[in-house]
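Participant: mind folding the following:
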Amino acid sequence: MTIAIDFDGTLVEHKYPEIGREIPFAFDTLKRLQADGHKLILWSVREGRLLDEAVAYCRARGVEFYAINRDYPEEEKGANRHYSRKLKADLFIDDRNLGGLPDWGTIYEMVKYKLSYETLVDRYEAEEPAPKKGKGLLGRLFK
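Facilitator: Predicted structure coming up:
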């Protein structure tokens, strides 16, 4: 798959225009996705120097992207009449997703096993015993 990944708020904490702290397991997960054969595109609002800083940050953590803010590495605005910032990706990973950003372990599991978020939540809920009726929140927390 071709996967487009946002930077601010997704790979690092949202501190734009600064670079926030790395979100736990983000870069480990990206490396596993690459090892599984997926093409990764960095998809960010950043441009110019700020984008260069983000790319360098990722590179320092061992992640090289297939392309950056484009569909393929050699795509150029001026040379392509049909150039669009809208990417042709199979999947987008972004903190602005409806429902927010799952943790990176969950993201990897969803991609690896082609699971929807709903399927994953249903699976987790089936593993947890339902709270006993009649107990309040504190009673459930302090069994």
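
Participant: contacts, neighbours, all on C-alpha from now
Facilitator: Will do.

Participant: now the helices for this structure?
Facilitator: For the chain, applying DSSP state H gives helices covering 26-35, 48-60, 104-112, 117-127, 137-141.

Participant: of all the ones you listed, which lies closest to Thr10?
Facilitator: Distance to Thr10, taken as C-alpha to C-alpha, is lowest for helix 26-35 among those, at 7.9 Å.

Participant: which elements pack onto the closest one?
Facilitator: helix 104-112 (3 or more C-alpha pairs under 8 Å, 6 or more residues apart in numbering; DSSP states H and E).

Participant: who's in contact with the residue most central in space within the chain?
Facilitator: In the chain, the residue lying closest to the centroid (C-alpha atoms, centre = their mean) is Ile93, at 3.5 Å. With contact set as C-alpha atoms under 8 Å, 6 or more residues apart in numbering, Ile93 has these partners: Ile3, Ala4, Ile5, Asp6, Thr10, Leu101.

Participant: now, among the residues you listed, which is nearest to Val111?
Facilitator: Set against Val111, the nearest of the contacts of Ile93 by C-alpha to C-alpha is Ile3 (9.6 Å).

Participant: now the second one, please; I'll put the structures next to each other:
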Amino acid sequence: MNILIDFDGTCVTHEFPYVGKDVGAAQVLRDIVTNGHRLILFTMRSESCYLASALNWFKQNQITLYGVNVNPEQHKFTDSPKAYGDLIIDDIALGIQKVPCRFHRPYVDWKWVAERLLEQGILTAEQVSRYDFEMQKYL
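Facilitator: Have a look, this model is predicted:
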């Protein structure tokens, strides 16, 4: 699958223009890639709006991106500027579960996301059982 992944409020807390705090996304994202799926960063950050900081977060967390704001192969079947993906993980997606945060806007609940990815066969039960999401409640 090609999975579109937002950054602020999804991979980290909302602290734009800075990179926010860890919310438990990194290991889940590494496992998604390990399982053969491709991540496409789908963000409002652009070259002039701190994109490099987000890309550095992925690099520091050893998460391989397939594309940034575009699916590298979509030019074969469309000239649309909208990135093509099979699934999107974004803090503004309808139905996504969020964790309240005392100091910032709510962010994606990665425990809930991991459970949905398990249901779809994107992650394994063994992978999901290793995740530690307890730190989320302290943000």
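
Participant: care to give me the TM-score?
Facilitator: Put the two chains on top of each other and the TM-score (TM-score structural alignment, normalised by the length of the second structure) is 0.69; 109 aligned residues with a C-alpha RMSD of 2.3 Å.

Participant: re earlier: mind picking the two most distant members of the contacts of Ile93 of the first structure?
Facilitator: Spatially, the most separated pair among these is Ile3 and Leu101, at 14.9 Å (C-alpha to C-alpha).

Participant: of those two, who's got more company?
Facilitator: Ile3 (23 against 15; other C-alpha atoms under 10 Å).

Participant: how close does the more buried one sit to Ile68 of the first structure?
Facilitator: As judged by C-alpha to C-alpha, to the nearest Å, Ile3 of the first structure and Ile68 of the first structure stand 11 Å apart.

Participant: same question for Phe27 of the first structure.
Facilitator: 16 Å.

Participant: ok, and the contacts of Ile93 of the first structure in the second structure?
Facilitator: With the contact criterion set to both residues aligned by TM-score structural alignment, their matches' C-alpha atoms under 8 Å, the contacts of Ile93 of the first structure that also touch in the second structure are Ile3, Ala4, Ile5, Asp6, Thr10.

Participant: most neighbours among those, which one is it?
Facilitator: Highest neighbour count within those: Ala4, with 27 neighbours (other C-alpha under 10 Å).

Participant: contacts only, for that one.
Facilitator: Ala4 of the first structure sits next to Leu40, Ile41, Leu42, Trp43, Leu87, Ala89, Asp90, Leu91, Phe92, Ile93 when contact means C-alpha under 8 Å, 6+ apart.

Participant: try 6 Å this time
Facilitator: With C-alpha atoms under 6 Å, 6 or more residues apart in numbering as the criterion, the residues that contact Ala4 of the first structure are Leu40, Ile41, Leu42, Trp43, Phe92.

Participant: trace the third one over to the second structure, please.
Facilitator: In the second structure, the residue paired with Leu42 of the first structure according to TM-score structural alignment is Leu41.

Participant: please look at its match and Asn2 and confirm they touch.
Facilitator: No - with contact defined as C-alpha atoms under 6 Å, Leu41 of the second structure does not reach Asn2; the gap is 10.5 Å.

Participant: quick one: which of those two has more around it?
Facilitator: Legend: neighbour count by other C-alpha under 10 Å for Leu41 of the second structure and Asn2, higher for Leu41 (25 against 18).
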